[in-house]
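Enquirer: need a structure here:
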Amino acid sequence: MPIKRTRRSGTVAAALLLGAAATSGCGLLGAAAEGDGGGGGAGDHPFTVAFGGDVHFEGMISTRLQSAPDTVFGPIAAEFRKADLAMVNLETAITEGGTPAPKDYTFRAPPAAFQALRTAGLDVVTMANNHGMDYGEAGLQDSLAASGRAGFPVVGIGRNAAEAYRPWTTTVKGTKIAVIGATQVLDDNLIESWTATDAKAGVASAKNAPRLVQAVQRARKEAHVVIVNLHWGQERNSCATPAQRQLAGQLADAGADAIVGSHAHVLQAGGYLKGKYVHYGLGNFVFYNGSGPTAQSGVLTLTFDPKVKDTRVTKASWAPAVVTDGVPQPLAGASAQQARTQWEGLRNCADVKAGPAA
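Expert: The predicted structure is shown next:
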């Protein structure tokens, strides 16, 4: 059964049967999913979910991970710890083996990465991205096994498509939540070998929009709140692309309450679309490459009110930061206010609004 653990702001159901799932073939969720059906349970109290962008453990971060994994995220971790639920995009394979993929950049990290994530206050990660299989299927299997041993939930990858598209579910303050991960970004020469199918391990591909829409529709029937974390957009383009906009609309129509993502290495716009909350790009987070626009970072915290029927995200707050030596350092005072103003201005080249009725 799921094990409850208390966070500062609430109680979260942590799926710690991943280890058994990894060896039994029953999927990443296994018995940890709470299937109460019919749109899931709805609590009476608002709750918060915090999001960060791209995370890997390369370069100077690798040294820090080896010597002091509990300090890797630095002071920005306070934003995750005070939220009821928190997640990032884990843009690396968790393996010490495998064969590097034929691409320019390959990332991997040891299983200690899960300790660093948990200590920082994170509850779940997506590994559906263009680095999740950097060390091949063997590296993917290692990632799944490490996730299982650590009891740390991962979405967006699996031993087959059913697992890769399957949501992680948890209950926060009485409300059942489903979290799905998928990627719209894959190297052209690797799309076929990396995409999970009914018979092959891989990542959940958002290039197959109907399959992702179906996953959201199914999750909508089982949970009261549905969150989709996507890897999408164009590198160094702060404007939402047509492909992003189209997919966001499809997922909003399918029943997603919040759609957040990363990949561009720069911040993109966040706001309301069709009454749902969409954040197109959270930028780099714990990431070795950051200067100028690629160093602009932060934590997005969404407040959900399960009693609101059409627009369950009632508030979005942005805690700005700047990546320094691979770690996002929180901004304060005038610098923070200026960064928030710039973040608000990103909506000028996106289809999202400041409020649900705007």
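Enquirer: use CA for all of it now, contacts and neighbours both
Expert: Noted.
Enquirer: Please name the residues that touch residue 355.
Expert: 271, 272 (Cα atoms under 8 Å, 6 or more residues apart in numbering).
Enquirer: This structure: helices as residue ranges?
Expert: Here the chain has its helices, by DSSP state H, at 18-24, 60-67, 77-81, 112-119, 136-150, 161-165, 191-194, 209-222, 242-254, 333-345.
Enquirer: so which of the ones you listed is the most packed in?
Expert: helix 161-165 (a mean of 24; mean count of other Cα atoms under 10 Å).
Enquirer: contacts for that one?
Expert: 27-28, 155-158, 180-182, 196-204, 212, 215.
Enquirer: Just give the closest residue to residue 10, not the sequence neighbours.
Expert: Excluding the flanking residues, the one nearest residue 10 by Cα to Cα, 6 or more residues apart in numbering is residue 84, at 5.6 Å.
Enquirer: One more, so I can put them side by side:
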Amino acid sequence: MAAVFLLYGCQAADNNSASAITTQIPLLQQSVSSEHANPSPSPNEKPDPLTSPTPKPSASVPSAPHSMIQHLEPIDIIYAGDAMFDWSVKEAVTKLGPDFPFVHVKAEVEKADFAFVNLETAVTLANNKDTNQIYNFKSNPESLIGLKNAGFDMVSVANNHSMDFLQNGFLDTLDNLDNAGLLYVGGGLNVKEAYSAKSVIIKGRKVKFLAFSRFIPTVEWFAGVSKPGVAQAYDKKPVLDAIAQECKDADYVMVYIHWGIEMNNRPEQWQRDYARQMIDAGADAIVGSHVHVLQGFEFYKEKPIAYSIGNFLFPDYVSGRKADTGLLHLTIHDDRIEMSFRPYYIEKNQIVPKDEAYVNKQYKYLESISYDVTMDGPNVRMQDPKK
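Expert: This next block holds a predicted model:
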């Protein structure tokens, strides 16, 4: 069969997009949520508050960009929300093992071609806390075994808890992720690393992953020229520049962002505007979390936006909407990206399935808080503008 050009995917930024940056970081060379409800603060304000699993053969480190592809197959990418392994989760993992939280989602995650989760915790044995925080999350390195065994491939460290135990704890986190065989994005040894994508070839296509945080307790967490830290999204320019740059030699650019007002089930207008700007800069999908509850879905220029996919693994104090969770599927076809969502629930330190009544209720609820979409079972469909 003759080669087929991609009809969908990362496009060159238009004339209104931010200018591209030129820094590239070699892949794999990096050694590099609280439950209080308050709006995203200015970074100057204090906010309120490994067994060896078999790697997925379909994903590999790229050797060259791909702009033409033969025999296109769908690519299934899973996104999961905020995960931490402290408090009661730590106790459960210590007693029952690192695989315990993921027993019920492992099969679904492993089926995907690639899986991504937000790591909402420091992974360290350090004890010096950042006193800007009301809650400091610390997880044992062994916890990462569970994520890896469950089928996850990459985590975001762009959030408001990855540096809870200061720079030393953050560096430990990056080292522990390397040791666990988990890729990470959204932070690094310096600003260049923090804003650089991780690239993966999946079924012959180059997919790039970026992550940013719009909720950070102090500017001390911002990655600097020679300072470890996270990729902050208060300033849009480095975010849009990074997307435009990474788009140049990618088939798809996927963006995760930590943002929003905690416990609100709808995004702010500035978030909807920001999502559009990121797509205009070249992003092919936007996935958010941070607010500890699910928010709705939207399509812009036929590209999917999931404003918040909620908590994924949190201690047993979460209940109700804070315990509603699920797995977001972004399925890449040659001419479109489909979006679907499989509901789960956080219960007794596990992610568990619920009955059909719960699932159907979630679909109706998610449709009610989304924008111009209908839920066809798990599938998120754009509404027909003629109707």
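Enquirer: Would you pull the TM-score for this pair?
Expert: Scored against TM-score structural alignment, normalised by the length of structure 1, the superposed chains reach a TM-score of 0.85; 324 aligned residues with a Cα RMSD of 2.3 Å.
Enquirer: re the thing from before, so among the contacts of helix 161-165 of structure 1, which ones count as buried?
Expert: For these, a burial check counting by 16 or more other Cα atoms under 10 Å picks out 27-28, 155-158, 180-182, 196-197, 201-204, 212, 215.
Enquirer: Mark which of those are part of strands, please.
Expert: The strands, defined by DSSP state E, take in 155, 157, 158, 180, 181, 182, 202, 203 from those.
Enquirer: and the first one, what pairs with it in structure 2?
Expert: Alignment note (TM-score structural alignment): residue 155 of structure 1 maps to residue 185 of structure 2.
Enquirer: pretty sure residue 223 of structure 1 is touching residue 39, no?
Expert: Yes: with contact defined as Cα atoms under 8 Å, residue 223 of structure 1 reaches residue 39; the gap is 4.8 Å.
Enquirer: Which one's more surrounded, these two?
Expert: Legend: neighbour count by other Cα atoms under 10 Å for residue 223 of structure 1 and residue 39, higher for residue 223 (26 against 18).
Enquirer: who's in contact with the more buried one?
Expert: Applying Cα under 8 Å, 6+ apart to residue 223 of structure 1 gives the contacts 37, 38, 39, 40, 41, 169, 176, 177, 178.
Enquirer: so what's it closest to, chain neighbours aside?
Expert: residue 40 (3.8 Å).
Enquirer: what about the one you found, how many residues close to it?
Expert: With other Cα under 10 Å as criterion, residue 40 of structure 1 counts 22.
Enquirer: longest strand of structure 1?
Expert: Per DSSP E, structure 1 has its longest strand at strand 313-324.
Enquirer: Run through who's touching that one.
Expert: By Cα under 8 Å, 6+ apart, strand 313-324 of structure 1 touches 76, 79, 257-258, 276-277, 284-287, 290-291, 295-305, 328-331, 336, 339-340.
Enquirer: The same query, at a cut-off of 6 Å, please.
Expert: Strand 313-324 of structure 1 is contacted by residues 290, 295-304, 328-331, 336 when judged by Cα atoms under 6 Å, 6 or more residues apart in numbering.
Enquirer: can you give me the offset of it from its chain's centre?
Expert: Chain-centre distance of strand 313-324 of structure 1: 15 Å, with Cα atoms, centre = their mean, to the nearest Å.
Enquirer: do the same with stretch 175-195 of structure 2
Expert: Worked out by Cα atoms, centre = their mean, stretch 175-195 of structure 2 lies 14 Å from the chain centre.
Enquirer: and if you look at stretch 279-295 of structure 2?
Expert: 8 Å.
Enquirer: so where is that stretch in structure 1?
Expert: Alignment of stretch 279-295 of structure 2 against structure 1: residues 252-268, by TM-score structural alignment.
Enquirer: Just flag the most distant two among the ones in strands among the buried ones among the contacts of helix 161-165 of structure 1.
Expert: 180 and 202 (14.8 Å; Cα to Cα).
Enquirer: Looking at structure 2, name the residue matched to residue 219 of structure 1.
Expert: Using TM-score structural alignment, residue 219 of structure 1 sits opposite residue 246 in structure 2.
Enquirer: Please report how far the residue most central in space within structure 2 lies from residue 87 of structure 2.
Expert: Centroid check for structure 2 by Cα atoms, centre = their mean gives residue 256 as the closest residue, at 4.3 Å. According to Cα to Cα, to the nearest Å, residue 256 of structure 2 stands 26 Å off from residue 87 of structure 2.
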